[in-house]
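[1] Take this sequence and fold it.
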Amino acid sequence: MTAALATTPLTAADRCDRCGAQAYVRVRLSSGGELLFCAHHGREHTPRLQEAAADIHDESHRLAGAPAPAADQER
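    Presented below is the predicted three-dimensional model:
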């Protein structure tokens, strides 16, 4: 794996391998595999995965940001 892959931001197209929700945690395993998790499953599985992971990239802090304002629509 290259360093560029490790820093690639997760997008809305990246889905949790456990439940299919948007992924916010990427786990690269020492064996070369990769797992993606939503914030919930990332928190649940990260403690055990730290033993087998080469890298854990967590972007769940993005969930705390303020939502974009909705556009005003007249009916």
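[2] Every contact and neighbour count from this point should use C-alpha atoms.
    Fine.
[3] And for the spatially closest residue to residue 60 that is not a sequence neighbour, the neighbour number?
    Sequence neighbours aside, residue 24 is the residue nearest to residue 60 in space, at 5.2 Å (criterion: CA to CA, 6 or more residues apart in numbering). For residue 24, the tally of surrounding residues (other CA atoms under 10 Å) stands at 26.
[4] right, and residue 24 touches residue 41 too?
    No: between residue 24 and residue 41 there is no contact, the gap being 9.6 Å when judged by CA atoms under 8 Å.
[5] Now do the helices in this protein.
    Using DSSP state H, the helices found in the chain span residues 3-7, 39-49.
[6] With adjacent residues omitted, what lies nearest to residue 53?
    Spatial nearest neighbour of residue 53, chain neighbours left out: residue 29 (4.1 Å); criterion: CA to CA, 6+ apart.
[7] Please generate a structure for the following sequence too, so the two can be compared:
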Amino acid sequence: MSDVTTTPPISTPLTAADRCDRCGAAARVRADLPAGGLLLFCRHHFTEHEARLVDLGATVSMPSEELV
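    All right, here's what the predicted structure looks like:
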């Protein structure tokens, strides 16, 4: 990962019911937008949109096992 700041989950942890907003796969990353709003991504789509999330100042959280 590059310049994204990762934090522990802000609210409840992601569950198997949480799905990627782009493709419906299992969500692995939560992005809280500073203007409000929440986006969930699989790893593939997080990587694809990571630079834009940094530009927007999103707070990104993911399980610690995803940080490797």
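[8] TM-score of the superposed pair?
    Remark: TM-score between the superposed chains equals 0.73 [TM-score structural alignment, normalised by the length of the second structure]; 59 aligned residues with a CA RMSD of 2.1 Å.
[9] ok so, going back, select, out of the helices of the first structure, the one closest to residue 14 of the first structure.
    Closest approach to residue 14 of the first structure among the helices of the first structure is made by helix 39-49 (12.4 Å; CA to CA).
[10] Mean per-residue distance, that closest one versus the second structure.
    Compared with the second structure after fitting, helix 39-49 of the first structure has a mean deviation of 0.9 Å; criterion: mean CA distance after the TM-score superposition for the first structure.
[11] dump the residue contacts of the residue most central in space within the first structure.
    Central residue of the first structure (CA atoms, centre = their mean): residue 24, 2.0 Å from the mean position. By CA atoms under 8 Å, 6 or more residues apart in numbering, the residues touching residue 24 of the first structure are 10, 36-39, 42, 58-60.
[12] Aligned to it, what sits in the second structure?
    Aligning on TM-score structural alignment places residue 24 of the first structure opposite residue 28 in the second structure.
[13] Please tell me how far its match sits from residue 68 of the second structure.
    13 Å (CA to CA, to the nearest Å).
[14] before we move on, back to that, please identify the deepest-packed of the helices of the first structure.
    When those are scored by mean count of other CA atoms under 10 Å, the highest mean neighbour count falls to helix 39-49 (a mean of 15).
[15] on that earlier part again, and the residue nearest to residue 53 of the first structure, how far is that from residue 38 of the first structure?
    17 Å.
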